[in-house]
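J.: sequence and predicted structure are below.
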Amino acid sequence: MERRLWHNHYETGIANNIPEEKLSSLAHLIDESVHRYQNQEAFLSMGKSVSYGEIGKLSDAFAAYLTNDLGLKKGDAIAIQLPNTIQYPVVLFGAIKVGLVIVNTNPLYTSREMAHQLKDSGAKAIVILDNFASKLEGALPELTDLKHIVTTGIGDLLDGAKGHLVNFAVKYIKRMVPGYKLPGAVKLKSALKAGHGQNFTRPQLGPEDPAFLQYTGGTSGVLKAAVLRHRNILANVAQLSQWMSKLLVLGQETVGTAIPLYHIFALTANCFLFFKAGGRNVLIANPRDMVGFLKEIRHEKITVLTGVNTLFNGMLNHKDFDKVDFSRLKLTIGGAMAVQKSVADRWLAKTGVALSEGYGLTEASPVVAVHPFNKKVKQGSIGLPLPGIDVSIRDDAGMEMPLGQAGELCLKGPNVMAGYWKDGELEPIGEDGWLATGDIAYMDETGYVFIVDRKKDMILVSGFNVYPNEVEEVIASHPKVLECGVVGIADEDSNERVKAFVVRKDDSLTVEEIRKHCKKSLTRYKVPKLVDFRDELPKSPVGKILRRKLK
């Protein structure tokens, strides 16, 4: 395979590599943007707006509290379990400024899952939303390293009476805050008050210092932490900045952030990228509340929107979708799961803007490939590798595959993690620096990469490989289908059988209709033997359909 042939198909003016990074750390990035865009709006959440200057002062107050009151120091781990509210960037930026290592924690975790992550990371502190605090209480007996707990209500940083009303409604009307007892816990508002106006010592931070222990299913499917250094995130921000340089206008973009900021895609592509660019970030605390989500962005004149296939599909199928002002929208990117053609086609028809599929993984901080924005989207492809990223398609023996032939996607670049966190130590990815992603892919003659499927999700039917993405794409194109998921289940005769789980858009849809529809586009062994209709499918907080739960 010709090396780096994708460079030949970059937009004119896009360099093959990113320039040498002038920022020494993420703290440096934050300080630069606060200074440059002081009076501009940085974040908007539930009607509350904060400027760059205000977010700088609030995060300074929290940084002072962390060091002066709690005694935390550079290299200590702090867990954050918050949705997309103003609290998240305040806590995140404050912790980064004093050199803490961030452990983003999924709010949907059970006490057992929370205990595993907090123990494994050695977190000494946690900032947690009241809604999830009861689960932390259940995990506490196992958390000997955890010394400090900071809690917050969802309305705590909203203005005046509104904050109290929101907290009252969430706790007493919606009953979303189970009772809990966390001895010694401090409210975030009290912590900010204590740190306000205090000086704090900033540690010397460099590009090689760890910034995040970002937990992921990993390329093996086992939950573990990718060690992301400051330079890894900065590199990916630089790669994305260069890729979008002809599209984005510094200080003038409004990005819709429905993906949780604790997810690596939103963390890099929405939070850090647009904070560096002086963007305005509209934070959506609960994108599953489609009525509330569409209402919140209705008049915000979003210029950039990131999401997942299920989010865009849900938007398109909602009665309020046409009320949203998309007149300034110029970029829509789908990540975390495959973008289905039926969804992409409808999005383009409705908004006039192509839904570009991107690809990334936590271990790469995360974005690896995106479509050029001046060319027609090559349907089914994840686009071209970003500047500075090297890609290789390899067989099981590690040999590079010819163009057009599928193998495991491997990659290398400044955005790739240092390694995994194991038993309190860094486990490097290997001397050669190549990361095997666990994804099956091929590259065409123009350098565009196509993901066939996850290696571990591949279904083996009588010796033939069946990739769930392909079957899902066909089923989703049926006009009576809302969404679907495909898995393999054990079968004595053929090793595995293909099973589809389908949410209907039209209740008249039958199993036979689906099978007949599939037979038009799929060879016999790929057609689902079993079809199970469901009211909903299990999803991650990002909205990605969880095949492992379907199994």
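T.: Arrived safely, thanks for sending.

J.: for the rest of this, base every contact and every neighbour count on C-alpha atoms.
T.: Will do.

J.: how far away is the residue nearest the centre of the chain from residue 366?
T.: Nearest to the mean C-alpha position of the chain, by Cα atoms, centre = their mean, lies residue 265 at 3.1 Å. Distance from residue 265 to residue 366, counting by Cα to Cα, to the nearest Å: 6 Å.

J.: also residue 545?
T.: Residue 545 is 19 Å from residue 366, by Cα to Cα.

J.: neighbour count: those two, which is higher?
T.: Neighbour tally, residue 545 and residue 366, criterion other Cα atoms under 10 Å: the higher count belongs to residue 366, 26 against 22.

J.: try it against this one:
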Amino acid sequence: MDRTYNDEMFIDTFEHGYTWLNGFLRNVNRYGNKQAVIDPEANLTWTYSQLNRESNRLANALIDCGTKKNDVVMAALKNCPEFCTSYIGPRKAGAILLAANTSLAYEEMSQLIDHNKPKVIIYSAVIKDTVINALKICKHEVELAVMADNIAGESIPDGHVSYEDFTKNKSEEEPTVEFRPHIYDEVLRLCTSGTTALPKCVPINDINEVLSAHDVIMHYPMDCNDVTLNMTPWFHRGGVHSGGPCPTFYIGGAVIVMRTFKPQTALDWVAKYKITYIMGAPANLEMLARSQERNSRNLSSIRGIITMGGPLTRSDCIRYMGVLTPNIFNGYGTTETFWNSFLRPYNLPAAAGSVGYSCVDDETKIVKASNSTRTEPDDTVPMDGKTEGEIIIRCPEKTTYSYYGNPEAEKEKFYKGWMYTGDMGTWDKNGLVTVCGRMDDMMLVSGENIYPQQVEEAIMRNPKVLDCIVTSVPDSVRGQAVVAYVIPKDGTLTIEELKEFCNNSPILSRYKRPRYYAFTDKIPQTATGKKQHSLMKKQALEDFSNGKLIK
């Protein structure tokens, strides 16, 4: 390269030294006696020095059992202290952490194992039966299964080892390795919350980790005095990166461990541990608000509540700002790209219903949607707030633009430095993005495109409705007919009332009104709180065939 200066030292230092792990180790030196992990259920706390020593024990245990550079260590862990050491320890050994969903069925987990071929699996005791059954049917031979987070005192399965025994008597010193870390090394592998048996596996490199941490620190903002509680699983991008271990350990704050979300407990912990940032799906916020309304706690320590997984309605936003904190944030993004548009407290409630403006280092566009040809990134729709197109994202700092072992999906999703999300949306003259729905969730009724979220928003205005999900079934006249599954908030709600409500809705055109209804007590959701319309569509087809839908 033709530089005006000698760039050799800069390149070498930047590429090998600007790593997430070095950022963590700086905090070990700066804040060695400061709390890093607080586990109220296990009555355990770790300082930064203790967390580093425990992570070194795991790293040395992995090396002693033959783990080498770019080997995969699979962690199927609830939010727990062992997740924290598994987040740090493998990268000290040069390994890649595969964060697996603890809610997978055993056949799904076996497919994940066969696809990623982990050398070691570390799993929470509560899912030991799933792991045992997955290992029985998978083709790949895992060398070691380690049962962790055993707060209930479960028995260790035959052939497995406890986490405590695995790391027992291992050195607490930094491991000796024969490689130099590089910012382009894959250090983390996440899984999309898709509806197929095998989710797409997303490689995250070291510089993605650093800049994802910077993104959170900048947007909240965060500092070393913050205490975070992510109510969603850390094995998701929004869990580990949105106020989870990634940014919190990088800035020197403390994380609160919550294995299973309980609104009353979360609010109690806010008051007890002076939590400053809470992260969760919109459903989590609703449950927090209801709990706070029933039994008010002191929430004055909260600097912000951040929600992802869906936009907030204006009425919900106003309520949460009054009941929980005025500082509500709403982010939008993907597993592949983290968050890419953001609403800050000063944007709300005015911009509620949208997913915000592009993040500082990101760019979000709406391009013309096409199911047959690739739309060019510059082929955008008008910025008029009403013309719909596909949402595409450019964020080279937080994505590798790749999937592990899935070139077909890679080619479909990534193009010229952009990710094509499959989400339909609009944007206005200021770049404010609003999501209309998924391209693959779109319903075609009498030649008109309908997105489930539009109908769901209308139904949710009924005060007797707790939640709902909208899908479709075949119709000989219209092509498809809209179906609404509703969870009542009030037991007196009837189908006739719902029909009348939708027929009189000011935001539902005639062709968008549901033709069929059904009450339900559960709506399928991913671990990040997104409604799974594809699963509901299968249920609707079955219910339609069996005459269970009410016309």
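T.: Yep, that arrived. As the structure is a prediction and not an experimental result, all values here were calculated from the model.

J.: after superposing, what score do the chains get?
T.: Scored against TM-score structural alignment, normalised by the length of structure 1, the superposed chains reach a TM-score of 0.85; 505 aligned residues with a Cα RMSD of 2.5 Å.

J.: still on that earlier bit, identify the residues contacting the counterpart of the residue nearest to the centre of structure 1 in structure 2.
T.: Using TM-score structural alignment to pair residues, one finds that residue 265 of structure 1 aligns to residue 238 in structure 2. The neighbours of residue 238 of structure 2, taking Cα atoms under 8 Å, 6 or more residues apart in numbering as the test, are 232, 308, 335, 338-339, 528.

J.: residue 238 of structure 2 in helix, strand or coil?
T.: helix (DSSP: H, G, I helix; E, B strand; the rest coil).

J.: what do you get for residue 472 of structure 1?
T.: From three-state DSSP, the assignment for residue 472 of structure 1 is helix.

J.: grab the nearest non-local neighbour of residue 102 of structure 2.
T.: residue 76 (5.4 Å; Cα to Cα, 6 or more residues apart in numbering).

J.: what about that neighbour, distance to residue 97 of structure 2?
T.: 10 Å.

J.: likewise for residue 86 of structure 2?
T.: 7 Å.

J.: shared neighbours of those two, anything?
T.: Contact criterion Cα under 8 Å, 6+ apart; residues shared by residue 86 of structure 2 and residue 97: residue 75.

J.: which residues do residue 265 and residue 366 of structure 1 both contact?
T.: Listed as contacting both residue 265 of structure 1 and residue 366 by Cα under 8 Å, 6+ apart are residue 360.

J.: after alignment, which residue of structure 2 pairs with residue 445 of structure 1?
T.: Match for residue 445 of structure 1 (TM-score structural alignment): residue 429.

J.: tell me how many other residues surround its match.
T.: Residue 429 of structure 2: 10 neighbours (other Cα under 10 Å).

J.: any idea how many residues pack against the nearest residue to it once chain neighbours are set aside?
T.: Nearest residue to residue 429 of structure 2, sequence neighbours excluded (Cα to Cα, 6+ apart): residue 383, at 5.0 Å. Per other Cα under 10 Å, the neighbour tally for residue 383 of structure 2 reads 18.

J.: same deal with the one 10 residues further on?
T.: Each residue near residue 393 of structure 2 was counted by other Cα under 10 Å, and the total is 25.

J.: and residue 63 of structure 1, by the same measure?
T.: By other Cα under 10 Å, neighbour count at residue 63 of structure 1 equals 33.

J.: aligned partner of it in structure 2?
T.: So, by TM-score structural alignment, residue 63 of structure 1 is matched to residue 59.

J.: thank you, goodbye.
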